[in-house]
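**Q** Have a look at this prediction, sequence included:
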Amino acid sequence: MDLPHYQLFIDGAWCDGSRGQTMLSQNPATGEDWARFACAAPEDVNRAVAAARRMLDAPVWRDMSQTARGKLLHRLADLIEKRAAEIGEVETRDSGKLLAETVAQTGYVSDYYRYYAGLADKIEGAVLPIDKPDMHVFTRRAPIGVVAAVVPWNAQMFLTATKLGPALAAGCTVVLKASEQAPAPMFEFAKLVHEAGFPAGVVSVITGDAEGCAIPLTRHPDVDRIAFTGGPETARHVVRNSAESFAVTSLELGGKSPIIVFDDADVEAAANGLIAGNFGASGQSCVAGSRGLVQRGIYDTLVARIVAKSRDIRVGDPTQAGTHVGPLCTPAQVENILATLAKSKGQGATIRAGGAALDRPGNYMVPTLVECPHPDVETLKVEMFGPVMSLLPFDTEEEAIELANDTVYGLGSGVFTQNLARAHRVSGQLRAGICWVNTYRAVSPIAPFGGFNQSGYGREAGLEAILDYTRTRTTWISTSDQPMANPFVMR
């Protein structure tokens, strides 16, 4: 049977890679090949970037009013919402994510494009109250230029929206590099970009391996801005690659987020929050709250509640409505989790639930609860990227804050307490870009998203994100009829 074949989308046209390389994608639920993808070579990257550079100065895009750009984004949002079920089905087949989540998430990201559509003609400059009365000085914001947007497979429609929405609203052009793992939804998305009416070359979508695609793109001298989401090690390469061009770079990386549960918390809410933070999206989330810090007075009760709830979690076919946890994207993730669990048990950890892979085709891991006797257990240190929850007891508020901040990461965090003063006090001391109180894993186009430390820098979503895709230009106009008094003295 012939597999579906996805081509690259470069300069408004579909094409195979110039060197003819392809790759296969497996359905994580079955382990079977289901699609074939064209791989970009450096020549293809050059064509995509050249098209983006050309369109920056093309009147059809450069002179398009900001309001008209907003209308294009509105049209794209409508198409995404209309095709959410189709794109969700492709994403589930390609990545193993739950169909219920891929469809809902795809539908919701249309709101991100609408949000930035509304901001497109709100990008304003200012007249400055300058200290020289014979000068009229004003600023305006110009598009930063060609953007390389690099997204991972695990939340690609969402993470694409947080980059393309503000970039296109600001008037930039974009080369989107989809992950070489499960890139199919990005090519389905490219069809909608074309259908929405964006001029050819404003958005290109490519994929491929590091040598052929990622390195040439992030090292390209005509790329002005890199918006990267991925792992810290890859991010280090991205930063090094950008050194020659001085491309402005933002990094949204991984995390090892703490969820602190105080003994006055609602047990049911806390249990559900920990389950959402660890088993939601099969644990394949950069904000996974995989360090559960639980005050000793509530610890045994909460552990018992989570163990009981874990028995009702249904692991299986991600296309079925009753499934809670689907497969992991790659077999390597299952192998890494099992190895980390084995090491953690050697360090004194106790597996209270799960701890094994399912003996069936596909990359399935049983949701796992690990009790940790000390903070140096391996599952508390490394990003698991799978359905593994680690719990550690603490005694005092000060100890909880110290444990929560004892990490190289700083993306998400959570606090469960019914004490409002404590909620404000503790959330203000956590070194993380996001803190959820009495909830977890909520997002909005209005709320900035990003981390501290090795979870990266820069922010996505929210008002400030669109400003990050612009540069300020300052214009000085002399209103004097007199020549400069002394050309050798700075005014």
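**A** Structure received. Numbers count the residues shown, from 1 in each chain.
**Q** from here on, contacts and neighbour counts on C-alpha atoms
**A** Noted.
**Q** Which residue is the nearest non-sequential neighbour of residue 291?
**A** Nearest residue to residue 291, sequence neighbours excluded (CA to CA, 6 or more residues apart in numbering): residue 258, at 4.6 Å.
**Q** SS state for residue 137?
**A** On the three-state scheme (DSSP: H, G, I helix; E, B strand; the rest coil), residue 137 is labelled strand.
**Q** Would you agree it is in contact with residue 476?
**A** Yes. Here residue 137 reaches residue 476: they are 4.6 Å apart, a contact under CA atoms under 8 Å.
**Q** Comparing these two, which shows the higher neighbour count?
**A** The neighbour comparison of residue 137 against residue 476 (other CA atoms under 10 Å) goes to residue 137, with 16 against 12.
**Q** So which residue is dead centre in this structure?
**A** residue 159 (4.1 Å; CA atoms, centre = their mean).
**Q** what's that residue in contact with, if anything?
**A** For residue 159, the contacting residues are 151, 229, by CA atoms under 8 Å, 6 or more residues apart in numbering.
**Q** In a helix, it, correct?
**A** Yes. Applying three-state DSSP, one finds residue 159 inside a helix.
**Q** ok, residue 143 - contacts?
**A** Going by CA under 8 Å, 6+ apart, residue 143 touches 170-172, 469-471.
**Q** and the residue nearest to residue 291, how many neighbours?
**A** Neighbours around residue 258, by other CA under 10 Å: 34.
**Q** Next one for the comparison:
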Amino acid sequence: MLQERTNAPAAEAAYPELGLLIDGDWLGAGERAGQEVVDPATGAVLGRLPHATPADLDRAVAAAERAFASWRTSSPMTRSAVLRRFADLVRANAEDIARGITLDQGKPLAEALAEVRFSAEHADWHAEECRRIYGRIIPPRDPRISQSVVREPVGVCAAFTPWNFPFSQAVRKVCAALGAGCTIILKGPEDTPSAVVAIGRLFTEAGLPPGCLNLVWGEPAEVSRALIEAPAVKKVSFTGSVPVGKRLAALAGQHMKRTTMELGGHAPVLVSEDADVEAAADALAAAKLRNAGQVCISPTRFYVQRSVHDRFLDRFAARLSAARVGNGLQAEVAMGPLCHARRIAAMDALVEDARARGAAIATGGQRLDGPGFFYAPTVIHGAADDILAMREEPFGPLAIVTPFDSVEEALRRANSLPFGLASYLFTRSADTAHAVSHGLSAGMVSVNHFGLALAETPFGGVNDSGYGSEGGAETFDGYLTTKFITHLHAAP
């Protein structure tokens, strides 16, 4: 079935003014170089984003280092209050922030609004947990000695966040750093900057002291090198692709900088023959449509037990082919555009390779007519495991459905790639759920639903998908150092 899209004109919406935030000051274009920000649904230019000069980057590092001297010793109650006020402001401004995200990133407005409101929960979580950063007392071997462990903020942090969830990914890093008592320089995504600008404005309104949060933009390789090599920067946090993450981790390693890496995935889905096949197909179709598949935890490799494979494939493909694709500002749109023209080219390359290797296309497989970067939701089947789409993260509305015969086979194939972020299982069997959830090589396993990325749960991967966790009780681990203090209270 040829996927159709809506071409109705988008509702008018103002796009925010863009700038750098350094030491509490907003800096505009001036004499700075910059780039245009484009609406992926229409190709229209939304605004111009200024790039930081080398002097701007130096000033941001100096401001963060200066602010750290006082923020590190601030009361946890003070930090909690700022984060709580920020969360309240996010909720109050959610619709405006979400509209900006839909304009520059493309996701449907309902998804953008959910991202923003969900991020407020993360701010609340960090506001509460930062009041509970505890040390401990270790009983001594000698009564004249006291032994304690304290956890201290690591220092100035540099964070790099992606374009697919421009608000939530940045909020996690900023709230973790600030809650721990660190200061932070954030380089957000140049293609989708409105959400990060909103974070800066709302933290300023929430009473965050100048210099604690600085926002910079620019050519990614140049900015990342400048920040990571700056002696004052002690911690690096990155969310993005595996190749870029490996380069940044290597650079950070040369300078012994602490790192948190949340990298790409290629999430396997195992659908057992005892699962509710129709319910699984419906749920997985909705998950595949989310943000046009531009999600690091998006289900991509579908291993379906042979006896129910055809039933699942028919239902799953039908749900995707019926989805309304169009401008995210239009009502009832289930999937918006891809964020960049280069994602269209990437989808075409994967589909052409699959066809050349004998695979079939159940639905989709082509760009949609009209302006913007729209690609039809696509299902590949009848493919061997060596097609590119099975080996490379699609990061788009593409799914590969393939049969398996035994759980052992499915686990072997699911674990055959170096990725290890999210994974999914649908079954009614407790034994299968136990075996698969423990057998999958992944940082996160979700059984019979999509329960990942909650504020109170850890989010992170293994292998090439990175290391370190965001969220949950682990959220501050990457932003704190552990110090042991031993004290002899009397002369021996």
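**A** Yep, it's here. Everything numeric here is computed off the predicted structure, so don't read it as measured data.
**Q** hmm, back to that, who wins for neighbours among the contacts of residue 143 of structure 1?
**A** Neighbour max across these (other CA under 10 Å) = residue 170, 30 neighbours.
**Q** so it touches residue 470, yeah?
**A** Yes. With contact defined as CA under 8 Å, residue 170 of structure 1 counts as touching residue 470 (6.5 Å).
**Q** Now the element after the longest helix along structure 2, going C-ward?
**A** When structure 2 is parsed with DSSP state H, its longest helix is helix 109-129. Moving toward the C-terminus from helix 109-129 of structure 2, the next helix or strand (DSSP states H and E) is strand 136-137.
**Q** the strands in the stretch 351-491 of structure 1, which residues?
**A** With DSSP state E, counting those that start in this stretch as the criterion, the stretch 351-491 of structure 1 has strands at 368-371, 388-394, 414-416, 436-437, 456-457, 470-478.
**Q** Which one, of these, ends up nearest to residue 446 of structure 1?
**A** Nearest to residue 446 of structure 1 among the strands of the stretch 351-491 of structure 1 is strand 436-437 (15.1 Å), distances taken as CA to CA.
**Q** quick one on the thing from earlier: the residue nearest to residue 291 of structure 1 contacts residue 287, doesn't it?
**A** No. Judged on CA under 8 Å, residue 258 of structure 1 makes no contact with residue 287 at a distance of 9.4 Å.
**Q** what ranges do the strands span in the stretch 101-250 of structure 2?
**A** Under DSSP E, counting those that start in this stretch, the stretch 101-250 of structure 2 gives strands at 136-137, 145-153, 156-160, 183-187, 213-216, 233-239.
**Q** Verify the stated contact: residue 185 of structure 1 with residue 87.
**A** Yes. Counting by CA under 8 Å, residue 185 of structure 1 touches residue 87, with 6.0 Å between them.
**Q** Give me the nearest residue to whichever residue in structure 2 pairs up with residue 138 of structure 1, chain neighbours excluded.
**A** Using TM-score structural alignment, the equivalent of residue 138 of structure 1 in structure 2 is residue 148. Spatial nearest neighbour of residue 148 of structure 2, chain neighbours left out: residue 137 (4.5 Å); criterion: CA to CA, 6+ apart.
**Q** Counterpart of the one you found over in structure 1?
**A** By TM-score structural alignment, residue 137 of structure 2 lines up with residue 127.
**Q** do residue 33 of structure 2 as well
**A** By TM-score structural alignment, residue 33 of structure 2 lines up with residue 21.
**Q** For its match, list the residues it contacts.
**A** Counted by CA under 8 Å, 6+ apart, residue 21 of structure 1 has contacts 38-40.
**Q** most neighbours, which of those residues?
**A** Busiest of the contacts of residue 21 of structure 1 [other CA under 10 Å] is residue 40, holding 30 neighbours.
**Q** what residue of structure 2 takes the place of residue 318 of structure 1?
**A** Matched to structure 2 by TM-score structural alignment, residue 318 of structure 1 sits across from residue 328.
**Q** For its match, which non-adjacent residue is spatially closest?
**A** For residue 328 of structure 2, ignoring the flanking residues on the chain, the nearest one in space by CA to CA, 6+ apart is residue 108 at 3.6 Å.
**Q** Quick one: residues contacting the one you found.
**A** By CA under 8 Å, 6+ apart, the contact set of residue 108 of structure 2 is 102, 291, 327-330, 333-336.
**Q** Show me what counts as buried in stretch 437-453 of structure 1.
**A** 437-441, 445, 448-453 (16 or more other CA atoms under 10 Å).
**Q** Ignore what I typed, I meant stretch 226-241 of structure 1.
**A** Residues of stretch 226-241 of structure 1 classed as buried: 226-232, 235, 238-239, 241 (neighbour count, 16+ other CA under 10 Å).
**Q** same thing with stretch 214-228 of structure 2?
**A** For stretch 214-228 of structure 2, by 16+ other CA under 10 Å, it's 214-218, 223-224, 227-228.
**Q** Kindly report the same for stretch 278-297 of structure 2.
**A** For stretch 278-297 of structure 2, a neighbour-count test (16+ other CA under 10 Å) marks 280-297 as buried.
**Q** so it corresponds to what in structure 1?
**A** Aligned using TM-score structural alignment, stretch 278-297 of structure 2 spans residues 268-287 in structure 1.
**Q** distance between the ends of the matching stretch?
**A** Length of stretch 268-287 of structure 1, first residue to last, CA to CA, to the nearest Å: 21 Å.
**Q** Equivalent analysis for stretch 216-225 of structure 2, please.
**A** End-to-end span of stretch 216-225 of structure 2 (CA to CA): 13 Å.
**Q** next one: stretch 227-247 of structure 2
**A** Counting by CA to CA, the terminal residues of stretch 227-247 of structure 2 are separated by 14 Å.
**Q** got it, and stretch 72-90 of structure 1?
**A** One end of stretch 72-90 of structure 1 to the other measures 24 Å (CA to CA).
**Q** Onto which residues of structure 2 does that stretch map?
**A** Matched against structure 2 by TM-score structural alignment, stretch 72-90 of structure 1 falls on residues 82-100.
**Q** ok, residues contacting the matching stretch?
**A** 13-16, 109, 112-113, 115-117, 119-121, 123-124, 126-127, 175, 179, 194-195, 198, 202-203, 205-208, 329.
**Q** So which residues of the stretch 251-400 of structure 2 form strands?
**A** Using DSSP E, counting those that start in this stretch, the strands of the stretch 251-400 of structure 2 run over 258-262, 267-271, 299-305, 325-326, 360-363, 378-381, 398-404.
**Q** among the ones you listed, which is the most enclosed?
**A** strand 325-326 (a mean of 28; mean count of other CA atoms under 10 Å).
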